[in-house]
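S.K.: Curious how this folds, go ahead:
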Amino acid sequence: MRSTIQLLRLLCVLPFLLPALPCRAADDALHAAVARERARPVAPHYPRATFLVRSATPAVALSPDGRQVAYLREQAGHRSLWVLPADGGEPRRLLGGTDARQIDWSQDGRWLLLASPTQLFAVAAAGQGGSRLVAPLGGREQRELLRIDPLQPAAVLLRERVPASLDAPERWRLVRVDMQGHRTLLREDARQLVDATLERSGRLAFVERVEGAALVFHRVDASGSLHEVLRCTGLHRCAPLPLVDTRGRLLLRSDLGDGFDGLRRLEPDGTLTTLHDDPRGEADLDTLALDPADGTPRIASYRGTVAASHGLDAAAHDALATLEARYPGRNLEVAIGATHWLVQEQASTLHGARWHLYDVRTGGLRDILAFAPLADRDGRPAQWLPEAAMPRKLPLAWNASDGMRLHGFVWLPPGVDPARLPLVVLVHGGPWNASRPDEFGGGFVQALVNRGYAVFEPNFRGSTGLGRRYSMAAQGDFGNGRVQQDIVEGTRWLLGRGIGDADRVGIIGASFGGYSTLLGVTFQPQLFKVGVAMVPPPDFAWVLDWVGRTTEALALARYIPLDSWLAALSLDPRDAATMARLHAQAPLAHAREMNRPLLLYAGGEDRRVAIRGVLGYAARLKQLGKDVSLLVDADAGHSNADPVAREAQLYLIVLMLHRHLGGAAPEPLDPVLREYLARSLRIAGSDLQAAGLAPSRP
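M.R.: Modelled structure (predicted):
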């Protein structure tokens, strides 16, 4: 199968050899999907705020025995913990207030573990015994929950750092902690410990640690001595599963071998055997569902241009067939329990995720957690948008000018001729990230499509989740070079397929997507008529250097030193030639050439993109007489979940696109939004001035 797919890809990038076969099939599939969208009824116009409502159930977890579902529920600004019997019955509230973001069950199902950024609490699932602190999280020790112990009845595994002192160097520990807070040291090491795999007796079998720029696996013998068995260099992905297999072999997720992240097994002779990877030969392994009884992988899921799951044994295969027949074309996330499976259903047309219980004994399915979304920002009841009116996320693929096959998605308003639509290019952040299939996506995209825009989401080279070759192909060319060319060529390819009006194209994005937006309105103004850039770095090289000197470096590179991580991506901040090239191609260096209307947004507490860089760029544009607007939310970081701020952003985006691309006009501002904008605006360009908006202070 893999060799066949690779052959088709080769034929697609060598059109002079055989131009008709796979590329024409891909085009035919796109045209058929576009025709289906055009045949649908035209969607009604929905109020702006309805696209931004959030789920009232931010976290859901199935007990290992499959008999209970725990969930967090938000109401009136408070988050509570509930438990629902899987076989039916009323839910019980266990905790009236918590700041937890994640919930897990202990292996014996007697305890619920609530993790927040600062602490890990245990709550008795039976409702008696109250709650207790298991361990503080974060802090100088960088303590974090590694996982629930898969072998002990009620314990967790923690990873923590012992800071250096005058008497001792820095150390790293793996610790087992039970619900009473009793600690058992599993390993202490001078090297940073990343992960571990347990023998079925509970003893450490393998540890993974950082050694320079490599992640290295060691077998742990009975005396505690280490024996290297696998070395992952060059940013190869290597993540162990919690338990060895029944013969004591290490199981891991890795892209070693064929370049796609898949399920691997380390053999005694040191070779890796592939147990499963994407049958389509397109995507990295996204999630694995493990059997709670013995840790055996049972379901592998991939999210490339389509969302697909595969059973790894006969029973899982048959159960998935039942689920897919019931929920065709959906993105299904499955958690496995002994008696029931918890099934999360998502789709690009589905405003809020739906939850179901699958009874493995009878094959029956039951819908659960059918809550309305959170109330809107004014406390009024909110409703999910109807699926029948929502646009579908259509996968597409095109060939870059150098022959590389690229992927992306397009959203189209139902019932409309796509050739007459204004087109918005939405560039994802990262850049090491991706647009994924069958996700509603936070509401902004659907709101734009509902206002009459086609929206294109390109997964340019450097995007993740589509194999190592894809993610490494950028070769550091993140200025006005190959990556930006992918975005431009994808846009022109889409226009050439009759999707979008070439005279009405805009570009928007956040973080790296904002940087791409600045590049677009600076270097491709003949294509992009307007830009909206949120938290954008005006100089990518400067931001890489700045982040490397902040605590964000740890969050970005995770374990590998940031300089080494960036060097592997051909973006070494220590390489003067690379940095000089990026500086020379930066939008900041070419501010004089930016001649399109531009809206900038920045967060006063942004730790990823320094606000002074955005402010300096905006000031430079203003000095040059450019049509620029700037909004600064003093309390926001690199992202902003505040309902008022999000609605204000959406209003400004729709305003800018309406004035320059011709989509529907934004709904009028209410006093709350108007006050927020007056407080947050620093510079009002011609579009905002025409809408009666001005900063409350000069």
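S.K.: going forward, measure contacts between C-alpha atoms and count neighbours the same way
M.R.: Fine.
S.K.: I figured residue 614 hits residue 604, correct?
M.R.: No. Using CA atoms under 8 Å, residue 614 is not in contact with residue 604; the gap is 10.4 Å.
S.K.: The two: who's more crowded?
M.R.: The residue with more neighbours, out of residue 614 and residue 604 and counting by other CA atoms under 10 Å, is residue 614; that gives 24 against 16.
S.K.: Run through the neighbouring helices and strands of the helix or strand containing the more buried one.
M.R.: Assigned by DSSP states H and E, residue 614 belongs to helix 611-623. Packing partners of helix 611-623 (3 or more CA pairs under 8 Å, 6 or more residues apart in numbering; DSSP states H and E): strand 598-603, strand 628-633.
S.K.: and that helix with strand 598-603, angle?
M.R.: Angle between the axes of helix 611-623 and strand 598-603 is 160 degrees (criterion: axes from the mean of the first three to the mean of the last three CA atoms, to 10 degrees).
S.K.: Need the residues that contact helix 611-623.
M.R.: For helix 611-623, contacts defined as CA atoms under 8 Å, 6 or more residues apart in numbering pick out 535-539, 588, 591-592, 600, 602-605, 627-630.
S.K.: 7 Å instead, please
M.R.: Helix 611-623 has contacts (CA atoms under 7 Å, 6 or more residues apart in numbering) with 536, 537, 538, 588, 591, 602, 603, 604, 628, 630.
S.K.: about what we covered before: now tabulate the helices and strands packed on helix 611-623 in CSV and tack on distance to residue 321 and mean neighbour count.
M.R.: Output for those, formatted as CSV (distance: least, CA to CA, whole Å; neighbours: other CA atoms under 10 Å):
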stretch, distance to residue 321, mean neighbour count
strand 598-603, 46, 25
strand 628-633, 48, 22
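S.K.: Second input sequence below; structure requested for side-by-side comparison:
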Amino acid sequence: MYYRYARGSGELTKLFSARPALDGKPLVKQWPQEIPSRDGLTLVSYLTLPHKADPEQDGKPNTPAPLVLHVHGGPWARDTYGYSSTPQWLANRGYAVLQVNYRGSTGFGKDFVNKSNFEWAGKMHEDLIDAVDWAVKQGITTADQVAIMGGSYGGYATLVGLTFTPDTFKCGVDVVGPSNLMTLFNTFPAYWASFMQQWYHRVGDPRTDEGKQKLLDRSPITHVDKIKKPLLIAQGANDPRVKQAESDQIVEAMKAKNIPVTYVLFPDEGHGFARSENSKAYTAAAEGFLGTCLGGRVEPIGKDLTGSSITVPVGADIVPGLPEALRSHTQAIKN
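M.R.: Model prediction:
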């Protein structure tokens, strides 16, 4: 919604709605937060609370709610204040949503970015854990009702959450997240050649033996045997940045160790979902998965797979209604 603000009188005049389709819908407010990290940083974050937990919509929960820690990608990007579809969807289903600008996020100065150098699965992850601890202390959620989800780096953070801190999260949803930093580096697209020096400087240098070992140590695939909570992985088969092999290898490793996993694969998608039909199918699967894990509201899958290319090579039975929906689904692949 856009308004004109008169500085003299303080009067607001409504101009127009940027998203008229959302007018009158049961959206909830987003609340900016400043969360302290254990080493003294200020993590600018955003909290979205479901109506049930915050009926007054004053940003102060009356009762704890299951929480989804939604981690942004990049990592050299940031969450911002304003409408975002994923937090609104999750809040509508009964979840509190916390978005954290962990160290490495942009928009907070060069020093804040530099403090993330070589801290993948290190202090960058500690920032996320500090935010979860803060949410528990604030009565937003309870320690046994927290999920982690995200795409790209957020997917990596999800895998790190379930491997490096396996007791913190009740489940995880990883969308196109790398599981092995060595194979990630080896398969970056050729057009990223000019960008690689930044990766060597900020993440690790696989051109040295020491660098290779550090990258492997920070790779979730190295610690896969520590996973003990449910995991949903979504992947596009045509992803040029995070190849399908990144998801395949951790799924295979989990299968080999008899660790349950649900793998949702889209043969006509890349680094995320370009087709609305595929986005809807993923959302239906993720909603059912989170409902099983955290107990939030779930709509029956019904015809939500229609027009999508979704396949579920592993673990469809973990999501209620997904096997039945797949049996009647006609796959639609778009080139």
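S.K.: Drop the TM-score for these two in here.
M.R.: Superposed pair, TM-score by TM-score structural alignment, normalised by the length of the second structure: 0.86. Supporting alignment: 318 aligned residues with a CA RMSD of 2.7 Å.
S.K.: can you tell which of the helices and strands packed on helix 611-623 of the first structure is closest to residue 639 of the first structure?
M.R.: With respect to residue 639 of the first structure, and counting by CA to CA, the nearest of these is strand 598-603 at 7.7 Å.
S.K.: how far apart are that closest one and its match in the second structure?
M.R.: Taken over the aligned residues, the distance from strand 598-603 of the first structure to the second structure averages 0.6 Å (mean CA distance after the TM-score superposition for the first structure).
S.K.: what packs against that strand?
M.R.: strand 531-534, helix 611-623, strand 628-633 (3 or more CA pairs under 7 Å, 6 or more residues apart in numbering; DSSP states H and E).
S.K.: can I get those in CSV with distance to residue 174 of the first structure?
M.R.: Output for those, formatted as CSV (distance: least, CA to CA, whole Å):
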stretch, distance to residue 174 of the first structure
strand 531-534, 39
helix 611-623, 38
strand 628-633, 40
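S.K.: Select, out of those, the one closest to residue 566 of the first structure.
M.R.: helix 611-623 (20.8 Å).
S.K.: and that closest one, which stretch of the second structure?
M.R.: The alignment of helix 611-623 of the first structure onto the second structure (TM-score structural alignment) spans residues 244-256.
S.K.: host element of residue 148 of the second structure?
M.R.: With DSSP H and E as the criterion, residue 148 of the second structure is inside strand 146-151.
S.K.: Name the surrounding residues that touch that strand.
M.R.: Residues outside strand 146-151 of the second structure that contact it (CA under 7 Å, 6+ apart) are 66-73, 155, 158, 169-177.
S.K.: now stretch 188-200 of the second structure
M.R.: Contacting residues not belonging to stretch 188-200 of the second structure are listed as 240, 241 [CA under 7 Å, 6+ apart].
S.K.: Residue 323 of the second structure: what's it in contact with?
M.R.: Each residue near residue 323 of the second structure by CA under 7 Å, 6+ apart is listed here: 316, 317.
S.K.: typo on my end, it should be residue 35 of the second structure
M.R.: With CA under 7 Å, 6+ apart, residue 35 of the second structure has these contacts: 42, 43, 44, 45, 131.
S.K.: Would you mind finding the match for the first one in the first structure?
M.R.: In other words, residue 42 of the second structure. Under the alignment (TM-score structural alignment), residue 42 of the second structure maps onto residue 405 of the first structure.
S.K.: now do the last one
M.R.: With TM-score structural alignment defining the correspondence, residue 131 of the second structure maps onto residue 490 in the first structure.
S.K.: Report the separation between its match and residue 409 of the first structure.
M.R.: Here the criterion is CA to CA, to the nearest Å. By it, residue 490 of the first structure lies 10 Å from residue 409 of the first structure.
S.K.: Next, find the distance separating residue 309 of the second structure from residue 284 of the second structure.
M.R.: 14 Å.
S.K.: Now do the contacts for the most centrally placed residue in the first structure.
M.R.: The first structure has residue 433 as the residue nearest its centroid, 6.6 Å off, counting by CA atoms, centre = their mean. Residues in contact with residue 433 of the first structure (CA under 7 Å, 6+ apart) are 463, 464.
S.K.: swap in residue 423 of the first structure?
M.R.: So residue 423 of the first structure contacts 453, 454, 455, 500, 501, 504, 505, 506 (CA under 7 Å, 6+ apart).
S.K.: lining up the residues you listed with the second structure, which overlap?
M.R.: Retained in the second structure: 453, 454, 455, 500, 504, 505, 506, out of those (criterion both residues aligned by TM-score structural alignment, their matches' CA atoms under 7 Å).
S.K.: The last one maps to what in the second structure?
M.R.: Residue mapping for residue 506 of the first structure onto the second structure gives residue 147, with TM-score structural alignment as the criterion.
S.K.: Distance check, its match against residue 196 of the second structure.
M.R.: Per CA to CA, residue 147 of the second structure is found 32 Å from residue 196 of the second structure.
S.K.: ok, these two, which is more surrounded?
M.R.: residue 147 (28 against 15).
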